[in-house]
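> I'd like to go over a predicted model; first the sequence, then the structure.
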Amino acid sequence: MDDASITELFRRRDERAIAELKRKYDKLCCYIAGNVLSCREDIEECVNSAYYEVWNKIPPDAPDDLKSYLCHTVKNKALDRYKYNSAEKRSSNFTVSLDELAECIPDYREGSGEEKALAEAVSRFLRTQDELHRKVFVRRYWYGDSLAKIAGYYGIKERTAATYLFRMRKKLKEYLKKEGYDHE
């Protein structure tokens, strides 16, 4: 079933919507949550919680891209669960990748309205980058992949992936500064 049909099921409040969403995207959702969380039960709970949230938000929300909407929801649920599980315990790869990104992206509280404009600015920046650099960036900061995993995906050395990321963060910081987002 395609995404438009699934979204229509949500709009009609048809319970098959969740089953179809799960059938189509469960593996991807578990992958995203699994890159943030390590416990299988937490991953499953996070993914199910995301399905429930999507059920509650469509309607009134009407996402243009159901897959991205769901992935964003899963990632946020996983991050919330991670924060809950690791209050005061900071040592995972995912925390490291978030700390790296914090060097160049200003901190905006969710719900302030500015996060959407910031996300659009980051998307515009990524569209200006070459494909490999963009993919490495997305694998690290969206999917939470380790440098070793990224290097394996693209047949490059870990050090090369780290260099790409360092340079892209530097460019992103400059780009955002020109767009009016001052990190300092």
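On my side now, so go ahead.

> use CA for all of it now, contacts and neighbours both
Noted.

> quick one: the residue nearest the centre of the chain and residue 31, what's the gap?
In the chain, the C-alpha closest to the average C-alpha coordinate belongs to residue 142, at a distance of 3.8 Å (Cα atoms, centre = their mean). According to Cα to Cα, to the nearest Å, residue 142 stands 11 Å off from residue 31.

> Below is an additional structure, to be compared with the one above:
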Amino acid sequence: MNDKHIIEMFRNRDEQAITELKLKYGRLCFHIAANILSQHEDIEECLNSVYYDIWNRIPPDEPNDLKTYLCRIVKNKAIDKLKYNSASKRNSKLSVSIDELAECIPDTRQQDIPTQKLSEIISRFLRMQDEKNRKIFVRRYWYGDDISKIAEYFQMNEKTVATNLFRTRKKLKEFLKKEGFEYE
């Protein structure tokens, strides 16, 4: 079933929309949540929360790209669940990738920075990168894959992947400065 039809089902408050969403994107959602959360129960709770949230958001939201919209919600819910579960302890896998990005991307919650504008600038930056660099960056910071998994996927050395990510973050930081996002 295509995304427009699923969105239309949500607008019509047809409960089958959730079933269709799970059939089409359930494995992807599970993959994203599992890269952030380690306990199966937490992953299931996160995904149930996502489906409930989507049900309440469409309408009024009108996503142009259902897959991206859904992935963003899954990622944010999983991060929220991780923060809740580990208020005093840190999950090294995710916190390392978040710490890496914190070196070059300003925290929009602590500064007067429009999130949408920052998101558009980062997307523009990624479109300027070659395909392999862009995919490595997205797998690390969007899907939460660890470096060893990325290295295996691209048949690269882990050190090469880490260097690639470091250089891409450095370029991103410079790009953000040129766009008016001074950040230290």
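In hand now; what should we look at? Just so it is clear, the structure is predicted and the values come from calculations on it, not from any experiment.

> Once they're superposed, what TM-score comes out?
Overlay of the two chains. TM-score (TM-score structural alignment, normalised by the length of the first structure): 0.97; 183 aligned residues with a Cα RMSD of 1.2 Å.

> The helix or strand where residue 27 of the second structure lies vs the first structure - mean distance after superposition?
Assigning secondary structure by DSSP states H and E places residue 27 of the second structure in helix 16-36. Superposed on the first structure, helix 16-36 of the second structure shows a mean distance to its aligned partners of 0.5 Å (mean Cα distance after the TM-score superposition for the first structure).

> Tell me the secondary structure at residue 54 of the second structure.
Three-state call for residue 54 of the second structure (DSSP: H, G, I helix; E, B strand; the rest coil): helix.

> Burial check on it, number of neighbours?
19 (other Cα atoms under 10 Å).

> Check residue 53 of the first structure too.
For residue 53 of the first structure, the neighbour count with other Cα under 10 Å is 15.

> what do you get for the one 4 residues further on?
As a burial measure, residue 57 of the first structure scores 14 neighbours (other Cα under 10 Å).

> so how far is the helix holding residue 27 of the second structure off the chain centroid?
On the basis of Cα atoms, centre = their mean, to the nearest Å, helix 16-36 of the second structure sits 14 Å off its chain's mean C-alpha point.

> Please apply the same query to stretch 133-146 of the first structure.
On Cα atoms, centre = their mean, the centre of stretch 133-146 of the first structure falls 9 Å from that of its chain.

> The second structure: matching residues for that one?
Mapped onto the second structure using TM-score structural alignment, stretch 133-146 of the first structure spans residues 133-146.

> can you check stretch 7-27 of the first structure too?
Residues 7-27 of the second structure are matched to stretch 7-27 of the first structure when aligned by TM-score structural alignment.
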